[in-house]
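[1] Sequence and predicted structure, then a few things I'm wondering about:
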Amino acid sequence: MKKITIAFVLSLLVSVASFAQVDRSQFPKAGPAPIIKIGEAETFTLDNGLKVFVVENDKLPRVSFTLVLERDPLFEGDKAGLTGFVGQMMKAGTTSRSKDQIDEEIDFIGANLGVSSTSISASSLKKHQEKILDLMADVLYNPIFPEDELEKLKKQSLTALATSKDEPNAISGRLSSAMVYGKDHPYGEVETETSISKVTVEDVKDYYTTFFKPNIAYLAIVGDMSKSEAEEVVKKYFSEWERGDVPKFTYDAPTPPSKKMVGLVDRSSSVQTVIDIAQPIDLTLGDEDYISSRVLNQIFGGGSSSRLFMNLREDKGYTYGAYSSFSADKLIGEFSANASVRTEVTDSAVVEFIYEINRLVDEGVTEEELEKAKSNLAGSFGRSLESPSTIATFALNIERYGLPKDYYETYLQKMNALTVADINKTAKKLIDPDKLYITAVGNGAEIKDKLAQFGEVTLYDNMGFPAREMEAVDPDMTSEKVIESYIAAIGGRDKATSIKSAKLEMQAEVMGTQLTIELIHDDANMRFAQKTLVGGNVMQTSVVKDGKGSASVQGQSMAMTDEQVDAAKLSTYFLPELHYQTMGYTLTLDGIKDVEGTPAYKIIVATPLGSSVNNYYSVESGLKIKNENPASGDTFYSDYQEKNGVLIPMSQTIKSAMIPVPLEAKVTGLELNPELDEEDFN
């Protein structure tokens, strides 16, 4: 142990006295920004117009190649989705290699090769650079665009689209883009089932032959390669690439609305609302406001210490996180602030968003906020330099945006020199608090009227198109009449009530795996059992009987709470509409809604304990076409077939947060009024 001497005590007192003299009420001033040494790109241009940038870095025996096409944004119109297929089709086989051969050769050397509609990137160990360049050039020059691959990609795209139609964040993205840019703009259009289905192999080939030209391309090489070696390999692999004329496109610039506008997608099953507040901004990489916009965003909504986060999460507890962004783009940029909040605080959250936006523009930022933001961003910038792709991006950006050669080397100095006045000036220039698009995806019945305080509310569908105008409900129509109409549509009350029990088996496929769902309904004794098998193995079971319930997942069993049993009873009966009245359920007719293009009455079914589901019945046919259940997700009913005089849906599409893609379940076995015993419910 250290001996305590008089000298040691005196030195300690001096240290304490010195510390006491520091003014801790002031945030420490940032030191001088470090000088960033980024490998300077050496350049050369091939005769065909391909511009090449070489950043030599021999610290690791690796090399990366990034080829970028500089074309105008493309409005795809009735072929929206086309560009999403181009890269995968180019990599799906060449005149000398099949798709599998390409993948195997890449894996064998531990390399990477990626292709999109505007780029090709590749990387490998130095010793394998000839091989990866040969593969890269083969994909660039000799794609064969196989028809079967496009059909597979289209099916995958349609599945992803179906999933996104019920994903709140995806819906919010489409809605916000539609309002900010408009559907006739490249950044506002959306893929649809129709547009995806229209894409042909010839469309993909036409795109490839039109836009893959060296005279609009840049190639960045980063790694263990000198300029002289780069000239040699680039000429070897890319000099045969033929130049060509590439079309140009111009679009009207979107402008902010004349006043606040509110867009709403009614998603009745939501327990949260996805909020996005946005407006178009004129901001391009390299603009005088670009770096200050990075700092501004860090302060406003760039992380866990930002104003939005501290207000909406830490102070109000409305959300897990609230964020913002200032996107820069050659065509048009965008300011956006967003969060997912509890349904009941939707309007309160929007109030806080608008309050913070106004405060940012009117009052500006503080010196302490500025210094913290600079420190955080400087750290992020430094860490990004560890990636070769960052260096390649810097080299390309300098050329594409006409930036000074030392733009990134002096990036931190430029950021460090920014003052509070600079940041406040940028806020006033980029944001107009009176001209915002406010979008919400959530339970319309709960939030629509509350949102009206911010502006006129316009309803949209889940693809960002204006919602169809639904006819008003006949004043004489009631929830009871809707249910009676449904019972009449399926065959009448007498035939429906003759079904006392049922056994169903449904088959589905999830990402290549067989799924079986077995259901047993004993309506006479209010018993219900469900079993889910994956690949033939029982994964989940649930049973409701004698007023109690239990569930088992992979052999782990647990008893249901009273609330869970109450919610489960909504699905206990084979034909639940026959029992709503005797169960004491409350029915509310919530207007006519658009269900995938079909006008339908929405009925809210609530139990005495507060559990609820939403059912939708076709206005025309009376049949139930959709059920929204907070616990199990959305179920769409179709392919009604007559069984024992009653119409039964033989196909169900199930969309749930618990499964990655919509579940297309077909009834493969159905027994009506079978003999049941206790074993069926054990």
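    Okay, I see it. Numbers count the residues shown, from 1 in each chain.

[2] contacts, neighbours, all on C-alpha from now
    Noted.

[3] Follow the chain on from the helix or strand I654 falls within and name the next helix or strand.
    For I654, the element it lies in under DSSP states H and E is strand 646-655. For strand 646-655, the following helix or strand on the C-terminal side (DSSP H and E) is strand 663-672.

[4] From the contact counts, what lies against that following strand?
    Strand 663-672 sits against strand 501-510, strand 646-655, with contacts defined as 3 or more CA pairs under 8 Å, 6 or more residues apart in numbering; DSSP states H and E.

[5] any idea of the angle the last one forms with strand 501-510?
    Same thing as strand 646-655. Put simply, strand 646-655 runs at 30 degrees to strand 501-510, going by axes from the mean of the first three to the mean of the last three CA atoms, to 10 degrees.

[6] what's strand 646-655 packed up against?
    Strand 646-655 is packed against helix 479-490, strand 633-643, strand 663-672, with contacts defined by 3+ CA pairs under 8 Å, 6+ apart.

[7] Comparison target below:
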Amino acid sequence: MKKTTIMMTGLILFALIFSLAPLASGQKHYKELQYGKLNDVTIPQPKQVTLKNGIRLFLLEDHELPFIKMQARFVAGSAWEPADKAGLAGITGMVMRTGGSQTMAGDQVDEKLEKIAASVETGIGTLDGSAGLSTLKEHFDKVLAIYNDILRNPAFPSEKIELAKIEYKSAISRRNDDVGGIAQREYTQLIYGADSPYARDEEYATIDAITREDLIAFHKKYVQPKGMVLAVWGDFKTAEMLGKLRKTFESWRGAAGPLPKAPPVEYAFRNTVNLVPRSDVNQSNIYLGHIGGLMNTPDEAALVMMNEILSGGFASRLMNRLRATEGLAYHVSGAYGANALYPGIFYMMLQTQSGRTVEAIHSMVREMRLMATEPISEAELNIARESWLNAYVFNFDSKDEVVRRMASYAFTGLPLDYLQKLRAQIEQVTVADVQRAAQKYLRPDQVQILVVGNPAEFGEPLSKIGPVNEIDITIPVPGAEAVPEASAEAKDQGHAAIQQMLSAMGGADKLAAVQTIEYTAKLIQTTPMGEMSLDAKTTIAFPDKSCSVLVMPQGQIKMILNGDKALLVAPQGSMPAPEPIKQNMIENLFRDPLMLARQVDEVQAQWVGETLYQDKPVREVIVSKGALNYHLFIDKATSLPLAIKYTTISQQGPTEVEERYEDYRDVNGIKVAWRTLGFDKGSKASESAIVSVVMDGPVDPTMFEK
């Protein structure tokens, strides 16, 4: 019975295989497949109404779920803030919400909205501000009242402004942590200019310059109904919703005068080679290109197809040739950017190993040139077109997207059917159109090149491409003292005071002879949640290595400095130390008295004079070397260091730090302060009590490598 079953199964399979053979032999390769025209997309049409004060409404019913959402866009942005108060627009948009209104504090707003699972959010970008609302249908009237009050009558309490400033300063302090972020930021500044409102950075000084009065004035001038577009969608009846919106907003009157215009962009095509040196990376981030274009132009469809073919996705030339064939790239991308109100940026971007940096740049420029000099193939155009058209439908997969997009087009002055018209144009683009657009808009001989990488590891010098402009990305620190050149007399007095101090500590030669030192200590750190006690160990191998280990509740944190490289090792893994942490490690080593003994003839010691510090007579000396400096206060009675004072970068931005030294004890004939008190802007921030000190003991050199 079993044999028969097996035999019959075999016969059936045999017959099935042969019956399918003709089909298999007639199959086409996937590249030969032809696709029919895509079905038209049915797009819901919102009701459009303009209120008497100029607010343009878009209302779209959607009864699938009992939610109502609303988003306003208004003509306000960082493009119109004073350059010396960069950050004003963003902080205004943030504190409009966090600070609440004149009738309800921000924390009360949070509490009321959380109880009903609703949200109200505000923000201000480069050329537009926004205010959004989301709520269950049953709570709409209550949430609309809160939304209107915040939009029109924000309180701007000082404490919320200060919190927003801290958040901005924290972002400034971290802006050089990510290499990719550096590359994108600096390339944008190359194209628009570092002082352009489309590219400029907020700095500590510009944030400090912002006042509450500035926020009030900015809100009054720019947050107004004139030019505002308001989209509403969800579970409502249009006539009823229109009545509520009229009642809420139609009485709002705005500022007199015309609306501001987007600042113009002035760009001169040129060839430049620019480098941001980073010795802590083993790959290069490369950007190259020039200015892009505007949306809704006669050539836009051809440029969209050009972009798809050159750098737009997995089927692009950059992906296939530079990444797959030549093996140059870990990551590659690009875009011919176009904006509605000002020109976008054309860029090609690639990450490659350091040794192939120059080779990669040549390949990128080659592909850009070929795009303009050699016609694309019909196959390339068809793949690019199908890719774009297949993604087109997802622009309309929800009523939410439809109404927000139409409102956005209305706000920026684009036709409401802009995307549909672009689709029709893309369906008609030819090979000749793409080549003509490439020849007209691409300038392969006038590209700006930016590399963020380690020039010591480049296989060929970057200068082979052209003269190299090295970009300094140091974050300016306000209040950081620029030490003037000391007079000969001030230098002599300063060095004499330091020599006397080193002698009191055990002798300059003895201190300078120490090769390694290990401190074990108990550290008490002041935090917003209270004091936190930590075990700490710091090992220094002079002149340029240190390893600090902190035992914290969440695990052990290790900070390693090895020459010009710094690592942060946490329970989650190892990573290059963020720039502020690396800089703090370098500065801490520079301020160590044993390091001072080693380089006493290399530093500038500037005598300030005799004064009082904490009611004690002291000699004050400014110690500096290059950009590093600190004030040293030497106890006149003992000639030992009593304190130092310096400016550094914390997570909240620049801060003035004081370290006060107490309880000196003898270790191998050298005086060591057993207790250190740390103060941040006059408030106690930390306390360190030494448990043990080991000088020139055994040190595992691998601790500085992992």
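    Received, thanks. Treat the numbers as computed from the prediction; the structure is a model and nothing was measured.

[8] Specify the stretch among the helices and strands packed on strand 646-655 of the first structure that is closest to A440 of the first structure.
    Closest of these to A440 of the first structure is strand 633-643, at 19.7 Å (criterion: CA to CA).

[9] in the closest one, what's buried?
    Residues of strand 633-643 of the first structure classed as buried: G633, D634, T635, F636, Y637, S638, Y640 (neighbour count, 16 or more other CA atoms under 10 Å).

[10] Closest one of the residues you listed to V262 of the first structure?
    Nearest to V262 of the first structure among the buried residues of strand 633-643 of the first structure: D634, at 26.0 Å, using CA to CA.

[11] where do the helices sit along the stretch 151-300 of the first structure?
    When assigned using DSSP state H, counting those that start in this stretch, the helices of the stretch 151-300 of the first structure occupy the ranges 168-181, 193-198, 201-211, 227-238, 290-301.

[12] so where is the second one in the second structure?
    This points to helix 193-198 of the first structure. Mapped onto the second structure using TM-score structural alignment, helix 193-198 of the first structure covers residues 204-209.

[13] mind listing what's buried in the matching stretch?
    Neighbour counts using 16+ other CA under 10 Å place Y204, A205, T206, I207, D208 of stretch 204-209 of the second structure among the buried residues.

[14] Just name the closest of the residues you listed to I465 of the second structure, please.
    Looking across those and measuring by CA to CA, the closest to I465 of the second structure is Y204, at 35.8 Å.

[15] What's the local residue count around E288 of the first structure?
    Look at E288 of the first structure: counted by other CA atoms under 10 Å, it has 11 neighbours.

[16] do you know how far it is from P280 of the first structure?
    Distance, E288 of the first structure to P280 of the first structure, by CA to CA, to the nearest Å: 18 Å.

[17] now swap in M89 of the first structure and tell me
    Counting by CA to CA, the gap from M89 of the first structure to P280 of the first structure is 33 Å.

[18] The stretch 451-600 of the second structure: strands as residue ranges?
    For the stretch 451-600 of the second structure, the strands defined by DSSP state E, counting those that start in this stretch cover 468-470, 516-527, 530-541, 545-552, 555-562, 565-570, 573-576.

[19] elements contacting the last one?
    Translated: strand 573-576 of the second structure. Strand 573-576 of the second structure packs on strand 565-570, going by 3+ CA pairs under 8 Å, 6+ apart.

[20] same deal with the fourth one?
    In terms of contacts (3+ CA pairs under 8 Å, 6+ apart), strand 545-552 of the second structure is packed against strand 530-541, strand 555-562.

[21] Please apply the same query to the second one.
    Based on contacts counted as 3+ CA pairs under 8 Å, 6+ apart, the elements that strand 516-527 of the second structure packs against are strand 530-541, strand 683-695.

[22] got it, and the fifth one?
    Packed against strand 555-562 of the second structure, as judged by 3+ CA pairs under 8 Å, 6+ apart, are the following elements: strand 545-552, strand 565-570, helix 579-591.

[23] any idea which residue sits dead centre in the first structure?
    Central residue of the first structure (CA atoms, centre = their mean): A170, 4.5 Å from the mean position.

[24] and it, what pairs with it in the second structure?
    A170 of the first structure maps onto G181 in the second structure, by TM-score structural alignment.
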